[in-house]
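K.L.:
here is my input; please provide its structure:
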Amino acid sequence: MIKLKYILALLALFFVLHAEAQNRQDSVQITESDQAATSTDTLLKKVERMHTSLNRINNVSERGFDTRDIEKNLPQIQENLAIIQENLSQYSSVQNARNLQLYSVLVSDMQAQMNDWRTALFAYNRQVISMNEQIRSFVDDSMIQHIRKDTLFFHLYQSELSDIKSKWEKAIRSTASDLDKITKLQASVSNTYFASIELKNTIRRQIKKSQTETFGQEYPFIWEKEQANAAASVDQAKVYEGQRKIVRYYFQRNGSDWWWFLIIGLMFFGWVANNFRAVKKAGGLSIAEQPELTYVSAFPLAAASVVVFNIAPFFDLNPPSVYVNMMQFLLLIGLSFVLWRSWQRKFFWYWLAIVAFYLFFAFSNVVTHISPAYRWLLLAVNAGCVVFGLSLLRLLRTELAMKGFTKTVTGIFIVLNIAAIVANIAGRVSMAKVMSIAGIFGLSQVIGLSVFIHLIDEAFYLQMVKSRLKDGKNIRFNYGKIQDRLNKILSFVAVIAWVIIFASNLNAYNQLYKKLYFFLNKPYEVGSVSFTAGHILLFFVVLYISNLLQQYLGYFLGETEDDFGSETNKKNSRLAIVKLVLLLGGFLLAMTASGLPVDKLTVVLGAVGVGVGLGLQNIVNNLVSGVILIFEKPLQLGDYIELGDKKGKVKTIGIRASKMLTSEGAEVIVPNGDLISNRLTNWTLSNEHIRTVLTYKLQPIAQLEEAKQCILDVLANTERVMQQLPAEILITNINDTSVELSVRFWLTNLNQEHEVKSEVLVNVYNALKSRGINLL
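P.N.:
Now for the predicted structure:
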């Protein structure tokens, strides 16, 4: 019995162990199956990632890296640098300060261009290296090694793997080619860049040397025998050829400037020509033909060229001498056409003499071989300029703008020519040439700027004439009110422009600009607030311009000096909104331009709030009331209002106060706060109709009905009496001998009340008298 128990126990243990072993075997089989499945999925994902990466790399290589601009323009830059280097090394004795400044600017521009290229090439290089490293990483990837050993997987996906292999080989070749190309371009650009740095240093040394030699004696005294000099042996043709290539590159670099010249010229031409056409069409030639229009014409081609070439020098203050001479010559041509039509012949011959002097000095400025004959000729022309300048001072045209400044410039012209004579005699020919060209440039430029002021002045005048032509009638306006201010502003700008151009011709602009730039941008600190003189200046300039615009904008958009009886376009009320926007926008822009941080602006606004609380309540009240008037519109320009004991027509609605024109011609300035807080009667809020009353006392009483009908007939035939609202004739007093009548009727325009009443009185009197009815 015991043995049977042991046997059963052993059998049970055997089955348990067997079941456990079977479970373990099944578990191992399941795990190996999962691992196989996982390995296949991983390989497929790896193949997919490789396929995507190689496609991306090959697509980038096929598109290529954008180096066309570098490949196209780098040889040109290298050629220009070589030309500049040749001019400096072989023809340094004939290089003037303006050309050296130009070389410095051009080399700086080339360096900036090459810096951009180097940045782009470094980025391309990093991208190619990254792609190359990614391709190489596929070789060392353990998964790729596993794919090679797994024959079953390789057999199943043979076509996909072959495609990946071909793309991988293509990527290897293309990235290697791209890397080689980019590396060579990098080397070429870097070498050229470093060469430009050396050239820039050479130019800097030449400029310092030129500044020193300009004040030194280059040649013997004019009466002494001249020794052979380096400039005499210079090949003129090669010098001019080098200059021509540099100027060609300059034109290519600044080609967009000419588009701007064309746009500005067309805008001015179209503006003036269109205004002339509009004035002529509206029958306003009686105004447009007044003496105010002397320089502009109906076809202002020459005037447009004068405007364009007066502002052209400010597009680049370091151009080559040939470019400067060409631009000035084009300006002189335009001025000659304008002055031929505008000036008397005696003064025009003086202008032609200025043109002749300019042409001589312009050509002499490019002469490199300084012979004794040239020096004597230069001395004679300088002496002629002195005599001419003295004569010009006596006969200076009084009509020129900036008359006082023109006299000053003429005096400078005389002094510079005297100094040029002295410098030439002393052997300082370069200094004599600089002074001569600066003098004639300054004189011709001040005349050009004076004509420029006249052109802008007359163009604005024509705009005001055009904007005031209504229904073919000329509206009266006072142009002199803004002409003085406009001329002062334009004259100030012209003087600044002349000083800049004059300093540029004297080769002193760069030094002047550096000092002014340092002064305007030097930081100053008051407590914790930091500011610069430039920011403060810009703050006041922006405020001044915004105030100027809002003050005179209406004059150029049709605002008139209306009398009491004239009609006013109520659309002009929108000008008040524009003025408010200009003031607020100008203030905000000025605060931004001041450079003050926001927290400091908060302090300023807080101080303003304290000021308001202490004593500016009335001013702020009027300002706020002005805003309310603009948007709520209880009255508009031209409305007939009654405020207290004052009646009149609204002439202007300002930001702080408004103007009311009474029937007596007085202008009453009313604070906007009074218009809002006091009782205001607006007779023309909805329309301009008004009912008026005439009183008649007539006899005999027997003809009363005939008299009424007669009065009604007169009113029916009066044009400015409203017929839609019938007139009323009421008896206010009657007796045996006479009767008093009150005639009430409506007028279409209250501004014409007195005129219509006068007309009706006369017509009624004549009509009643013809019927034998007497007025008492």
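K.L.:
for the rest of this, base every contact and every neighbour count on C-alpha atoms.
P.N.:
Noted.
K.L.:
packing partners for the helix or strand hosting L100?
P.N.:
Per DSSP states H and E, L100 falls inside helix 97-140. Where contact means 3 or more Cα pairs under 8 Å, 6 or more residues apart in numbering; DSSP states H and E, helix 97-140 is packed against helix 2-63, helix 68-90, helix 158-214.
K.L.:
can you tell me the closest non-neighbouring residue to A176?
P.N.:
Among residues not flanking A176 along the chain, N132 sits closest, at 7.8 Å (Cα to Cα, 6 or more residues apart in numbering).
K.L.:
mind checking the end-to-end distance for stretch 417-431?
P.N.:
End-to-end distance for stretch 417-431, by Cα to Cα, to the nearest Å: 11 Å.
K.L.:
how big is the angle separating the helix holding L100 from helix 158-214?
P.N.:
Put simply, helix 97-140 runs at 160 degrees to helix 158-214, going by axes from the mean of the first three to the mean of the last three Cα atoms, to 10 degrees.
K.L.:
here is the second sequence; please produce its structure so I can put it next to the first one:
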Amino acid sequence: MGPIICAMLRLSLVIQLSLFFYTVHAQKADSVERSTDSVSILDSLPSNPLASARNFLEQWREQVDRYYTGLDSVKRGVAWQRPDDGRLVPSQVQQYISLVKPAVHDLQGKVTVLRKQTVPQDSTANSWRAVQDSAATLERDIESLLLDMQDLGDKAEQQQNVTQAAQEGTFWYHWKSIIQKNLEQDGLSQRYYDSAWDGRFLLILLSLIYFYWLYQMRRRAIGAEETLPLHRNQPWWIPVLKFAIFFLILLPLTSLRIPVIVLELSYLLIFGFLYLLIRSELSNQHLKMMQYVFFYYLLVLASNLVLDTGWMLRIIVMLINLSGICLLWHLGRKVDGKIPFDYLRPFSRWLLLIISMAAIIFNLFGFLNLARTCSIAGAVGLLQAFSLHAFRDMLSHDLLNSYENSKEDRFINRFDKQKILAALRRIIGLFAGILVIIIWANTLHITSEIRRLGDRLLNNTHTIGGVNYTYGDVVLAFAVIWTANWIQKNLKDLLDQPDAKKNQRRTALLPLVRVVIFIVGFLIGIRILGLGVDKLTVIVGALSVGIGLGLQNIINNFVSGVILVFERPFKVGDYVELADKKGQVMQVGIRSSTLLTDQGAQVIIPNGDLLSGRLVNWTFEESDIRLNLQLTIVTARSIEEWKKWLEDTITSFKEIDRSLPMKILTKDITADAYVVSIQVGLQNVQQIEWFRSKFLEQVKAEAVFHDSKVTSA
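P.N.:
Next up, the predicted model:
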């Protein structure tokens, strides 16, 4: 019955694909794509439909690339448009779009039909899913192409309206057309708010979490009758401003295509919010600098909003750009590194200077579209440089405040403050780099080019042997393995609690869990690269001989560590003895364990020796931590007085565990000395060295005071 059903499914698939390719072949070919559709696609269908589908996808991909090449050529013509081309270029754009757009819609229908085909449940199922994934990617590229054509057509239409208004001679209608044309170039009619809402909802959720964190910090600080260190006497609206800044700074991450007008208004609000946030902490010089930058930004936006072919406006815009160059040159002199509004890094400053000078040159030679693009990009880039620096400092201050206002048992106190700050700065730097690329790509109107370049770099398939991979897969696999390695390294900090006894119970299987996390992350990374488990098994089998011969001691210690984790013949804090080594267990690792001897030395012992050797555990049934000391006292003072003094001195230490009985006994005597044995419980194994040092120092001082001699062992 099974083979009959499989045969029927294959026959049904062939019939469906035959109808699909017949439909594609029967559609009327457009003049732009005749060269591609002239090849008959039905010839190879009966023998191998999967190969035919792949062949068509390759042809359609080449066709989309040709459409993009033509569109890039038209965009360059628009960008390098001069004032005397005001009538010719828009008409050429409209002619190109009317010719190509129907063909693109036709191609989109073909790709959609292929993407919706039923996947057969046989050995070719995975291959067909890969074909459908490629078709879905191609469909998204076609949608992006249509959006670019729509945007370009709207700009050409507004340019024609400006030319027509100039001919009619109506003053207000002419200026209205100019403003509409410039707003259209900034993406006023771009369909931004109809898409990417999933990313915006996630960003809103993250912003609300950040706001709640600030609110909790402020409430704890007020409850403790303190103020937050960053802003003295914070009013209630400070967290609201930070919430808005957090949301607006990260907003470009939700979509690759963002209208320039949205970026202009976003950074206008961000800069204003930052001014309100830290103005009380700035000097008059810094306040004036912020005001100059803000005024320059407003002038750039206003002048480029009404920029036209008239020389008067062009000269005004060039003077504003020249003032921006002077401002950037002044910002190259570092005044106070703690304030993010008085200094630009050399790379950022020189890049903005080049962009501003390019705006003046393009304006002077009549390339107004390029001049306007560079002018706005320079102004937005200036505010972005300041805002990202202030954003990094804001989050760093908030993290420090969280450390200062949190109790000792809070989760955040398990991590080292400086390491967390360094990690936060690296993460913010990574996201800042991504934001710079996204914002500059949108302000320079090269989003499609950047996206296609990234797609070619990350998604083109490469082959090594029989393994197919992409650079995107390599980056993702590296990120997964790095994340797994970071988690297993910091797992102890994530699980530790201030109570040492709870840590002993909670982290009993910690070494094995760390290994499992890394192995799982490594296998996921290998799978992302397209290397199947069967191929990995072959590689492991080939290396097993070398591993067995060259790394047998390491493998022995590793397996012994796993056995120790499950059998638990000792645990952290136990007092054990192995051959001539005696001490307390400080750490149980997956390859080796660490003992702290009575002399204060830390001894690393391979787990293989611990498992195979004769091990004595003096505290096997107890979870307590005890320190054993031996003092030889030569004195004329009564031994009972010494014991009383030793008991009082040990009790004065806060590190001791008072729930455990203290033992101070006379072990041996000689002709002129007493040998006293001391056993005391401690709260944490890490406190042994410190307690031993301070205690022996006090014993020595007491012996000198009473003219006695004391030696320890």
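K.L.:
still on that earlier bit, of all the helices and strands packed on helix 97-140 of structure 1, which one is nearest A353 of structure 1?
P.N.:
helix 158-214 (28.8 Å; Cα to Cα).
K.L.:
who are the packing partners of the closest one?
P.N.:
Packing contacts for helix 158-214 of structure 1, counted by 3+ Cα pairs under 8 Å, 6+ apart, involve helix 2-63, helix 68-90, helix 97-140.
K.L.:
I'd like those written out as TSV, with distance to W260 of structure 1 and mean neighbour count added.
P.N.:
Below are these laid out as TSV (distance: least, Cα to Cα, whole Å; neighbours: other Cα atoms under 10 Å):
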stretch	distance to W260 of structure 1	mean neighbour count
helix 2-63	36	13
helix 68-90	24	16
helix 97-140	20	17
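K.L.:
could I get these as TSV with distance to R476 of structure 1?
P.N.:
Shown next, in TSV, are these (distance: least, Cα to Cα, whole Å):
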stretch	distance to R476 of structure 1
helix 2-63	69
helix 68-90	61
helix 97-140	52
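K.L.:
what's L421 of structure 2 in contact with, if anything?
P.N.:
The neighbours of L421 of structure 2, taking Cα atoms under 8 Å, 6 or more residues apart in numbering as the test, are S396, L399.
K.L.:
helix or strand: which one has it?
P.N.:
Of the helices and strands defined by DSSP H and E, L421 of structure 2 is found in helix 417-443.
K.L.:
what do you get for S742 of structure 1?
P.N.:
In the assignment (DSSP H and E), S742 of structure 1 maps to strand 739-747.
K.L.:
now that strand on structure 2. Mean distance?
P.N.:
Its aligned residues in structure 2 lie a mean 4.7 Å from strand 739-747 of structure 1 after superposition (mean Cα distance after the TM-score superposition for structure 1).
K.L.:
kindly report the same for stretch 619-629 of structure 1.
P.N.:
Aligned to structure 2 and superposed, stretch 619-629 of structure 1 gives a mean residue distance of 4.5 Å (mean Cα distance after the TM-score superposition for structure 1).
K.L.:
mind listing what's buried in that stretch?
P.N.:
For stretch 619-629 of structure 1, the neighbour count (16 or more other Cα atoms under 10 Å) marks I619, N621, N622, L623, V624, S625, G626, V627, I628, L629 as buried.
K.L.:
among those residues, which one lies nearest to A373 of structure 1?
P.N.:
Taking Cα to Cα as the measure, A373 of structure 1 lies nearest L623 of the buried residues of stretch 619-629 of structure 1, at 74.2 Å.
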